[in-house]
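Student: Sequence first, then the predicted structure:
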Amino acid sequence: MRHLRLVPDVTTFDFFKHWRLWLGISVLAIVLAMVSFGVRGLNFGIDFRGGTTIRTQSAEPIDVAEYRAAMTTLGLGDVSITEIFDPNFGPDQNVASVRIQAQNEVEAVSQSTIEAVEAALMEVAPDIEFVSVESVGPKVSGELIQTAALAVALAIGTVLIYIWLRFEWQFAVGAVVALVHDVLLTIGVFSEVQLQFDLTTIAALLTIVGYSLNDTVVVFDRVRENLIKYKQRPLKEVLNLSINETLSRTIMTSLTTLLALFALFALGGDVIRGFVFAMIWGIFVGTYSSIFVASALLLKFGVKRDWSKPEVDKEARKKSGGASV
C-alpha cells in the first residue's frame, strides 16, 4: 500500500544559503507593519472602542446610504454602518451592523437612543428586525486594551523563560524574536486591510504564539539532538539537516490545520472571520519564522556543542556492541 507523501522522506534543501537576506526581509516587513500601524491604526471593534453595536436583518436589500441618512438627524456623530455578507445567508437575509461609538465618557448608548435608532431605521425598512444589541463602555474598553496587551506580553515573556531553561539563551532569543515577529506582522496586516480587531483577534494572537512556539521547539529539539550526534559538523549543516528532517511534519501539520481554517473562513460566518483570518496568516508567518528567523538567529549567535545525553550515548554503545550500565 502506497501512502500519500507531500514531501520526500529525505530532502536536502539549503535553507541558509541566503539567511541574511531572509532576516533583512523580515526586518523590512516589521518596519512596514509598524508604519502601517502608526499611519492607519487598527480598526478596533466594539470591545476596544466602547459604544453600541446593533445587528439588523431585513428581507429588503440594504442601502447603507439610506440607513446613514435616516440617522443623521439623531446627532450621534460618527456612526459606522456595514452590510454583512455570508454564504450561509438566504436571499431574504440582508444583515447589517450599525456601530455607534460611545461619546462624552458615557458608559454606553442609552436605551432611548437605541430606540430612536431603531425607529429611524424602520422608516427606511419597515420589515427590519433587530437581532442583537451589544454595548461596551469606554472605561471597560480601555481596560480590555491594557489587559490584552499584558496577556500577549506575558505569553512571550513566559516563552523566553521556558526556552532559556530547556535549551540555551541563544535558542531563547531566536524563539522570542520569532514570536514578536509573528505578532507584529499580524498586527500590521490587520492595520493594512482594516479588519476588525477585537477580543477574538487577541485570542488568535495568543494561539499564533502557541502554534509558532510549538513549531520552533520541534525544530530546536532536533537541532539539539543533531548537535550531540554530529559534533564535528558545522552549525549551518546541522541546522539544515534538522529542518529537513522535520520538514515533512511541519508541512503536514500546517496543511491539515489550514484545511480546517479555510473551511471556517468560507462557511463559519462573519462573527469568527477575523479570528480565522488571523489564524491563517499566523500559520504561514509562524512556519516561516521558525525556519528563517528563529533558526537563522541561532546560526548568527552560535551555540555550544558539549551537551551530554545518556540516551544517545546508550544508543551508540549498543551499535558498537558494548554493554550498557
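Tutor: Noted; the coordinates are in hand.
Student: CA only for contacts and neighbour counts going forward, please
Tutor: Noted.
Student: what's the distance between stretch 96-110 and the middle of its chain?
Tutor: Taking Cα atoms, centre = their mean, to the nearest Å, one finds stretch 96-110 lying 28 Å from the centre of the chain it belongs to.
Student: same deal with stretch 130-140?
Tutor: The answer for stretch 130-140 is 25 Å, by Cα atoms, centre = their mean.
Student: tell me which residues of stretch 250-257 are tucked away?
Tutor: Thr250, Ser254 (16 or more other Cα atoms under 10 Å).
Student: Ser80 is in what secondary structure piece?
Tutor: strand 79-84 (DSSP states H and E).
Student: next helix or strand past that strand?
Tutor: strand 94-101.
Student: neighbouring contacts of the next helix or strand after that following strand?
Tutor: With elements assigned by DSSP H and E, the helix or strand that comes after strand 94-101 is helix 111-124. Applying Cα atoms under 8 Å, 6 or more residues apart in numbering, the contact partners of helix 111-124 are Glu66, Tyr67, Ala70, Met71, Leu74, Ile128, Phe130.
Student: got it, and stretch 101-110?
Tutor: Against stretch 101-110 from outside (Cα under 8 Å, 6+ apart): 46, 49-52, 78-79, 100, 135-139.
Student: same check, this time on stretch 56-74
Tutor: Contact with stretch 56-74 is made by 79, 81-83, 91-98, 116-117, 120-121, 123-125, 127-132, as judged by Cα under 8 Å, 6+ apart.
Student: what about 10 Å?
Tutor: 77-84, 90-98, 113, 116-133 (Cα atoms under 10 Å, 6 or more residues apart in numbering).
Student: before we move on, back to that, now the strand holding Ser80 against strand 94-101, angle please.
Tutor: Angle, strand 79-84 to strand 94-101, by axes from the mean of the first three to the mean of the last three Cα atoms, to 10 degrees: 160 degrees.
Student: okay, pairing it with this:
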Amino acid sequence: MKGLPIVRLLRIVPDNTRIKFVRRRVFSFPFSALVSVATAVLLLVWGLHFGIDFTGGTLIEMQARNGQANVSVVRQAANAISVGEVEVQEFGAGGVSIRVPVQPGGESAQGEVVTKARAAFEKDYEFRRVETVGPRVSGELVQSGTLGVVLAILAVMVYLWFRFELQFAIGAIIGTMHDIVLTVGFFVITQIEFNMTSIAAILTIVGYSLNETVVVFDRTRELMRRYKTMPLDELLDLSVNTTLSRTAMTATTTALSLLALVLFGGEAIRGFAVVMLFGVVICTYSAMFVSTPALLYLGVRSGRMADEPADTSVPVSVQGTGKA
C-alpha cells in the first residue's frame, strides 16, 4: 500500500556470509581436546564443590539485620557450637551461609544444630534458608542424579540414531559430550556449588546442545540431497552459514534472558543461570566448530541418496572467492 513506511528486517548475520568453519578445525579440535584434558586433571586435583544435596548435613543462610555481615565473628561463633568443621561463606550484601557436616545421631542431632545456630545468631541475623539432608538421602541423590544424566544421554543417542544416520548421531554425541565435559570444568574452576540444580542445568545444556546441532545437521542432510557433487567441507560450511542467523538469534535471546536472571534473579537461582549462560556459549561453539567438522571423519558421504537427481549448480551463498 502506498504511503506506508518500509520496515527492513533485522539481520544479525548477512545473507552472503561465507565463513570457513570447517577449516578452523585445525584450531578448534586441539583447543577442545586440551580443555577437556585440563578438566579431567582439575577434577582429580580440585574436585567439585558438592552441595548439601550430595554431601549431607545442614545449610543455613542468614541475612544481617544491619546490612553488614562480619564473617570472622560468625565463623568464631559457629565453631564455638562444637558441631565439627564448619564452612562459612559471605554472599551478596550482608548475606552469610553456614554449612555444617552430618552429625552423628540422626535427624534429632541435625535439628539440634539448627536450634543452636538460632540461639547464637538470631539476634543479629535473619534466617532466610535452612536445609537438612541426611547421609542416606544424599547418597540416593548422587545415584539418582548420575543415573538421570546417563539415561538421558543414552536416550538421546537412540533418538539421533533413528532421526538421522548413525554418522550424524555419533557427531551429535561428540558435541554433546564435549559440552558436558566443559560444563563440568566450569564447575571445577569457579567452584560453584554442585547440587541437584546443577544436574538440572547439565540436562538443560544437553538439550540445548542437541537442538543447536540437530538444526545444522538437518540442513546438512537437506543439502547433501541437493548438491551431491559439492565437496563435503564446502557443503558443511554452507550448512552452518545458512543456519547462522537462526543460531545467532537463538543464542542472543537466550543469553539475554539468562543475564537477567544472573543480575536480578537472586542467590537461589544465580548459580544455575551462570552455568546456563556458559552453556549457551559452549553449545553454540561446539555446533559450529566441533560436531559439524567431525562429520568429515565419520563417512557421512555414504548417506547421500543415490536415487535423487544431483543438482550440480553452485548455491549463491558459496559463490565467489572471498574468504572470511
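Tutor: Perfect, I can see it now. Computed from a predicted structure; not experimentally measured.
Student: Would you pull the TM-score for this pair?
Tutor: Aligned and superposed, the two chains score 0.88 in TM-score terms (TM-score structural alignment, normalised by the length of structure 2); 303 aligned residues with a Cα RMSD of 2.0 Å.
Student: Please narrow the contacts of stretch 101-110 of structure 1 to those residing in strands.
Tutor: Counted as lying in strands by DSSP state E, out of the contacts of stretch 101-110 of structure 1, are Gly51, Thr52, Val79, Ile100, Ser135, Val136.
Student: Quick check on those: which are buried?
Tutor: Neighbour-count burial (16+ other Cα under 10 Å) is assigned, among these, to Gly51, Thr52, Ile100, Ser135, Val136.
Student: Kindly indicate which of the residues you listed lies nearest Trp164 of structure 1.
Tutor: Proximity of those to Trp164 of structure 1 (Cα to Cα) peaks at Val136, which lies at 40.2 Å.
Student: Just give me the match in structure 2 for that closest one.
Tutor: Superposed on structure 2 with TM-score structural alignment, Val136 of structure 1 falls opposite Val133.
Student: residues in contact with the residue found closest to its match once you drop the neighbours it is linked to in the chain?
Tutor: Leaving aside its sequence neighbours, Val133 of structure 2 sits nearest to Gly56 (Cα to Cα, 6 or more residues apart in numbering; 4.8 Å). Taking Cα under 10 Å, 6+ apart, we find Gly56 of structure 2 in contact with 50, 99-103, 131-139, 141.
Student: if we go to 6 Å?
Tutor: Val102, Val133, Gly134, Pro135, Ser138 (Cα atoms under 6 Å, 6 or more residues apart in numbering).
Student: Over to Glu126 of structure 2?
Tutor: So Glu126 of structure 2 contacts Met62, Gln63 (Cα under 6 Å, 6+ apart).
Student: If you count contacts, what does whichever helix in structure 2 runs longest end up packed against?
Tutor: Longest helix in structure 2, counting residues (DSSP state H): helix 196-226. Applying 3 or more Cα pairs under 6 Å, 6 or more residues apart in numbering; DSSP states H and E, we find helix 196-226 of structure 2 packed against helix 232-242.
Student: Relative to structure 1, which residues correspond to the very next helix or strand once past the helix it packs on?
Tutor: Using DSSP H and E, the helix or strand that follows helix 232-242 of structure 2 in sequence is helix 244-264. Per TM-score structural alignment, the counterpart of helix 244-264 of structure 2 in structure 1 is residues 247-267.
Student: before we move on, what about stretch 79-90 of structure 2?
Tutor: Using TM-score structural alignment, stretch 79-90 of structure 2 pairs with 72-83 in structure 1.
Student: Can you give me the end-to-end span of that stretch?
Tutor: 18 Å (Cα to Cα, to the nearest Å).
Student: Also stretch 187-203 of structure 2?
Tutor: End to end - Cα to Cα - stretch 187-203 of structure 2 spans 14 Å.
Student: Residues in contact with that stretch: which ones?
Tutor: Leu48, His49, Phe50, Gly51, Asp53.
Student: Apply 8 Å and report the result again.
Tutor: For stretch 187-203 of structure 2, contacts defined as Cα under 8 Å, 6+ apart pick out 39, 42-43, 46-54, 141, 145, 149, 152, 180, 183, 271-272, 275-276.
Student: Weed out the non-buried ones from the residues you listed.
Tutor: By 16+ other Cα under 10 Å, the contacts of stretch 187-203 of structure 2 give 39, 43, 47-54, 141, 145, 149, 180, 183, 271-272, 275-276 as buried.
Student: In helices only, show me those residues.
Tutor: 39, 43, 52-54, 141, 145, 149, 180, 183, 271-272, 275-276.
Student: Just send those residues back as a markdown table, with distance to Leu235 of structure 2 too.
Tutor: A markdown table is the format used below for those (distance: Cα to Cα, whole Å):
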| residue | distance to Leu235 of structure 2 |
| --- | --- |
| Thr39 | 33 |
| Leu43 | 38 |
| Ile52 | 49 |
| Asp53 | 47 |
| Phe54 | 46 |
| Leu141 | 45 |
| Gly145 | 39 |
| Val149 | 33 |
| Ile180 | 27 |
| Thr183 | 30 |
| Gly271 | 39 |
| Phe272 | 37 |
| Val275 | 33 |
| Met276 | 31 |
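Student: what about Asn66 of structure 2, neighbour count?
Tutor: 9 (other Cα atoms under 10 Å).
Student: Wasn't it part of a helix?
Tutor: No. Going by DSSP: H, G, I helix; E, B strand; the rest coil, the assignment for Asn66 of structure 2 is coil, not a helix.
Student: In structure 1, what residue corresponds to the residue nearest to Val133 of structure 2?
Tutor: Under the alignment (TM-score structural alignment), Gly56 of structure 2 pairs with Gly50 of structure 1.
Student: mind listing what Arg24 of structure 2 touches?
Tutor: Here Arg24 of structure 2 is in contact with Phe289 (Cα under 8 Å, 6+ apart).
Student: Roughly how far does it sit from Thr242 of structure 2?
Tutor: 17 Å.
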